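A.B. asks: Generate coordinates for the sequence data below:
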Amino acid sequence: MVETGCPCGSGKGYGECCGRFHAGEAAAPTAEALMRSRYSAYAKGDTAYLLTTWHSSTRPQRLDLDRKTRWTGLEILGATGGSAVHTEGTVRFRARYAERGQAGVLEEHSAFTRENGRWVYVAAL
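C.D. replies: Sure, this is the predicted structure:
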């Protein structure tokens, strides 16, 4: 099987980047790494990973992804905290997508925290 580039745009192969988080082989070490892995999960349609990495207080009961949305690129605009020594962090990003033949951009400032020792997404700020 040919290794493809990771959807998060890191330049690494999917298996050595976000794929290992999706497979449960490792946990994202930083808030930014979790944000990148969640973007890749959206691109791959991995709703189980998205729900698992959502804070218990804000997690939806279920998540239905629009199969007509194709995520096409990620740009990290900035981050605060979110390292191995922090318990909270934020990541600002711009995600590009195509939906029904139209290009779109989602820009978000997201909050992350640790829950049971692992980084999780809390909400958009």
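
A.B. asks: drop to CA atoms for contacts and neighbour counts, all remaining ones
C.D. replies: Fine.

A.B. asks: Return the distance of the strand or helix carrying Glu75 from the chain's centre.
C.D. replies: If you go by DSSP states H and E, Glu75 is part of strand 69-81. The chain centre lies 8 Å from the centre of strand 69-81; the measure is CA atoms, centre = their mean, to the nearest Å.

A.B. asks: To compare against the first, here's the next sequence to fold:
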Amino acid sequence: MRSRYSAFALGAVDYLIETLAPEKRQPGEAELLTEQTQVTTWTGLTILDTQAGGPQDPIGVVEFEARFDSGPDRGVLHERSRFRRENGRWLYVDGDVQLKPA
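C.D. replies: The predicted model follows:
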């Protein structure tokens, strides 16, 4: 999760796509992510909870809050993300997302 947050903050679109489960990738994903990373400044990450996700686990769950600025707006993305390990690498599968004003 921390690496994907960093990738969003740095605009590392290729990494974001590589760490997204293949069945979740959509046409135009790179363009959408590029646009999002250009208009959003990520200002902090707090991990709230984790389940599984250890060295021997095939799946993991991370609950977090990520603070951001987007133009004049500030907000907090609260998400419970699901990941799976595939060929030794963690892939983002999906998450339950809630956006809140800061």
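
A.B. asks: other SSEs contacting the strand holding Glu75 of structure 1?
C.D. replies: Packing partners of strand 69-81 of structure 1 (3 or more CA pairs under 8 Å, 6 or more residues apart in numbering; DSSP states H and E): helix 31-44, strand 88-99.

A.B. asks: Please tell me how far the spatially most central residue of structure 1 sits from Ala95 of structure 1.
C.D. replies: Computing the C-alpha centroid of structure 1 and ranking residues by CA atoms, centre = their mean puts Arg38 first, at 1.8 Å. Separation of Arg38 of structure 1 from Ala95 of structure 1 (CA to CA, to the nearest Å) stands at 11 Å.

A.B. asks: can you name the residues of structure 2 that stretch 111-119 of structure 1 overlays?
C.D. replies: Using TM-score structural alignment, the residues of structure 2 aligned to stretch 111-119 of structure 1 are 82-90.

A.B. asks: how much space is there between the closest residue to Lys68 of structure 1 other than its chain neighbours and Thr69 of structure 1?
C.D. replies: With sequence-adjacent residues excluded and distances taken as CA to CA, 6 or more residues apart in numbering, Lys68 of structure 1 is closest to Glu99, at 5.8 Å. Per CA to CA, Glu99 of structure 1 is found 5 Å from Thr69 of structure 1.

A.B. asks: Who has more neighbours out of the two?
C.D. replies: Thr69 (17 against 13; other CA atoms under 10 Å).

A.B. asks: Tell me the residue in structure 2 aligned with the more buried one.
C.D. replies: Per TM-score structural alignment, Thr69 of structure 1 is aligned with Thr40.

A.B. asks: Distance-wise, check its match relative to Asp49 of structure 2.
C.D. replies: 24 Å.

A.B. asks: do the same with Ala12 of structure 2
C.D. replies: 25 Å.

A.B. asks: So for the two, which sits in the more crowded spot?
C.D. replies: More crowded of Ala12 of structure 2 and Asp49, by other CA under 10 Å: Ala12, with 16 against 10.

A.B. asks: which residue in structure 1 lines up with that one?
C.D. replies: Using TM-score structural alignment, Ala12 of structure 2 sits opposite Asp46 in structure 1.

A.B. asks: for the spatially closest residue to that match that is not a sequence neighbour, what are its contacts?
C.D. replies: Leaving out its chain neighbours, the residue that sits closest to Asp46 of structure 1 by CA to CA, 6+ apart is His22, at 7.9 Å. By CA atoms under 8 Å, 6 or more residues apart in numbering, the contact list for His22 of structure 1 reads Ser37, Ala41, Asp46, Tyr49.
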